[in-house]
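*Asks:* just to be clear, the model below is a prediction. Sequence and coordinates:
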Amino acid sequence: MKRYQIVLAVFTFVLFSCHGQTSKNVQTITAAAFSEKIKATPNTPILDVRTPEEFALEHLDNAINVNWLGSSFTADSQKYDKTKPVFVYCKSGGRSKQAAAKLAALGFTTIYELDGGILKWNAAGLAKPSDKIIGICSQEYAELLNSDKKVLINFYAEWCAPCKKMTPYLLQMQKELAPKITIIRLNADENKTILQELKITELPTLLLYDNKELKWQHAGFISEDDLKKQL
């Protein structure tokens, strides 16, 4: 018993030591602070941990694509100086949080993670101004709401874990509730323009309209039962 208690004590000490090191090495900061830190530390790696397809659509200036979901994340990360700061971001913060923890475990001493990802970056007005419309425009979005039925808009992404959990019952509800409610799913990566105009900073996001008026809004996962209560 005594030996077991000693082993347990050592394990607990190591666990909390590692946790402390990770939280100490990783700083999750706002988009504005992230931008200022980048300016203050030039020539510092800015790691975009999204997929190559997402990276190709948009990314921060001078960012390097190191795919968290790829098989070579660890090897690619090891190319950089662990004693110097490194910046990490993704679309909404989920993957960058995991990537930052991994970098800390690999021995990186100063890791800045973008809170809320590139969605918060764009919402803060830090993206480069562009006249290019990606996906539907505001006029087309307004036309989606032109219905005598309630309209539920679902912004999602293929890489988003909560979105994937919700997809099966949302597709089923599209059929079952069709006589009363129109459910429209919009891929956030393919509709950047309207996403920015609506200031959506988290996925999934649900917007319920009645007579073109926004009646309810929800960000993050929601169960099928709880969603049906709102409809």
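*Replies:* On my side now, so go ahead.
*Asks:* from here on, just use CA atoms for contacts and neighbour counts.
*Replies:* Fine.
*Asks:* ok, for the residue at minimal distance from the centre of the chain, nearest residue in space, not its chain neighbours?
*Replies:* Geometric centre of the chain, nearest residue: residue 92, 1.6 Å, by C-alpha atoms, centre = their mean. With sequence-adjacent residues excluded and distances taken as C-alpha to C-alpha, 6 or more residues apart in numbering, residue 92 is closest to residue 117, at 4.1 Å.
*Asks:* try it against this one:
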Amino acid sequence: MKNRKFKFSLTAIVFLITIAVFSQGQSANVLLDAFYSKIKSQKNPQIIDARGPEEFALNHIEGALNFNTKSEDYEKQTAALNPSQPVFIYSIAAYRSGLLATDLSKKGFSEVYILEGGIASWIGGGKPFYSNLKSKLSLAAYKKIVAENEYVLVDIGSKYCATCKTVKPILESIRTQYREKLKIVEIELEESPQVIADLKNVKVFPTLILYQKGKIIFKKDGLGDLKNDVDTALAHN
């Protein structure tokens, strides 16, 4: 009985905090399942892709509009939105979506939600999306590579992701050190979105996964100390 009271109290507190946040005209970062659920609850959801037009053209959430605070028609785009209805925003990371969310909140929008992990979380979580290309790498080919090599390091990211770019020189250092002992596979959203969706375990860019004989040794959401983690894993296996 005490546990039920505690759960009820905790839920009530979270609810009250959410109300307080939105009453102050602020935005909220939410995880994929909550973001998706809130979108599905709306008859005509206001979804905004805050990335650049080149990124949007390659892939995006179905039904999304594309603009951010730097867009030439920004004021016109925001004027077309209903400030009394929820707005759902995403980008690659949090920067562009955060700027847009902050400005919309200042303009009086009552509910502004930012997708934690951005487009990586949406596609990597297997949610429906638009893409104008066919993935270069299929899930079957991915599994074949993982199964046929003793060690495989997979780097999943996007060419538009700033943090993803810092991974590349580290991968080159690892490739030079381990050579044939370690197979490195680089997967970009702009080339193989469907395999990222099919994996259903990507939450952010970059995501790094190390396999040994087909089994995951580690999975990193973000860069971290990749070189040290690879060295430690291979030394112990």
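*Replies:* The structure has been received and is ready for your questions. Since the structure is predicted, the reported quantities are computational estimates derived from the model, not experimental observations.
*Asks:* re the thing from before, the residue nearest to the centre of structure 1: what's it in contact with?
*Replies:* Contacts for residue 92 of structure 1 were tallied using C-alpha atoms under 8 Å, 6 or more residues apart in numbering; they are 115, 116, 117, 118, 119, 120, 201, 202, 203.
*Asks:* filter those to the buried ones?
*Replies:* For the contacts of residue 92 of structure 1, a burial check counting by 16 or more other C-alpha atoms under 10 Å picks out 115, 116, 117, 118, 119, 120, 201, 202, 203.
*Asks:* of those, which belong to helices?
*Replies:* Judged by DSSP state H, those include 117, 118, 119, 120 as members of helices.
*Asks:* turn these into JSON lines, including distance to residue 222 of structure 1.
*Replies:* Output for those, formatted as JSON lines (distance: C-alpha to C-alpha, whole Å):
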{"residue": "117", "distance to residue 222 of structure 1": "21"}
{"residue": "118", "distance to residue 222 of structure 1": "23"}
{"residue": "119", "distance to residue 222 of structure 1": "20"}
{"residue": "120", "distance to residue 222 of structure 1": "21"}
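*Asks:* quick one, strands of structure 1?
*Replies:* 26-29, 46-48, 64-65, 86-89, 111-114, 150-156, 181-187, 205-210, 213-219 (DSSP state E).
*Asks:* mean per-residue distance, the third one versus structure 2.
*Replies:* Averaged over the aligned pairs, strand 64-65 of structure 1 sits 0.8 Å from structure 2 after superposition, using mean C-alpha distance after the TM-score superposition for structure 1.
*Asks:* identify all contacting residues around the longest helix along structure 1.
*Replies:* As assigned by DSSP H, the longest helix anywhere in structure 1 is helix 2-25. By C-alpha under 8 Å, 6+ apart, the list of residues contacting helix 2-25 of structure 1 from outside reads 101, 104, 105, 108, 109, 110, 111.
*Asks:* ok, the residue nearest to residue 92 of structure 1 - contacts?
*Replies:* Taking C-alpha under 8 Å, 6+ apart as the test, what residue 117 of structure 1 contacts is 31, 89, 90, 91, 92, 93, 96.
*Asks:* how do those look in structure 2, which are kept?
*Replies:* Among the contacts of residue 117 of structure 1, the ones still in contact in structure 2 (both residues aligned by TM-score structural alignment, their matches' C-alpha atoms under 8 Å) are 89, 90, 91, 92, 93.
*Asks:* got those residues as CSV, with distance to residue 156 of structure 1 columns?
*Replies:* Below are these laid out as CSV (distance: C-alpha to C-alpha, whole Å):
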residue, distance to residue 156 of structure 1
89, 18
90, 15
91, 12
92, 11
93, 14
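*Asks:* which one among those gets closest to residue 225 of structure 1?
*Replies:* Nearest to residue 225 of structure 1 among these: residue 92, at 25.3 Å, using C-alpha to C-alpha.
*Asks:* the closest one and residue 108 of structure 1, how far apart?
*Replies:* Residue 92 of structure 1 sits 22 Å away from residue 108 of structure 1, going by C-alpha to C-alpha, to the nearest Å.
*Asks:* before we move on, what about residue 116 of structure 1?
*Replies:* 21 Å.
*Asks:* equivalent analysis for residue 188 of structure 1, please.
*Replies:* Distance from residue 188 of structure 1 to residue 108 of structure 1, by C-alpha to C-alpha: 32 Å.
*Asks:* could you do residue 11 of structure 1 as well?
*Replies:* 23 Å.
*Asks:* which one of the two is surrounded by more residues?
*Replies:* A count of neighbours by other C-alpha atoms under 10 Å puts residue 108 above the other of residue 11 of structure 1 and residue 108, at 23 against 12.
*Asks:* thought residue 80 was touching that one, still the case?
*Replies:* No. Judged on C-alpha atoms under 8 Å, residue 108 of structure 1 makes no contact with residue 80 at a distance of 9.0 Å.
*Asks:* how about residue 188 of structure 2, what's its match in structure 1?
*Replies:* By TM-score structural alignment, residue 188 of structure 2 lines up with residue 187 in structure 1.
*Asks:* and if you look at residue 221 of structure 2?
*Replies:* For residue 221 of structure 2, the residue aligned by TM-score structural alignment is residue 219.
*Asks:* show me the contacts for the closest residue to its match other than its chain neighbours.
*Replies:* Nearest-residue entry for residue 219 of structure 1: residue 205, 4.4 Å, with adjacent residues in sequence omitted and distances by C-alpha to C-alpha, 6+ apart. Applying C-alpha under 8 Å, 6+ apart, we find residue 205 of structure 1 in contact with 154, 155, 156, 217, 218, 219, 220.
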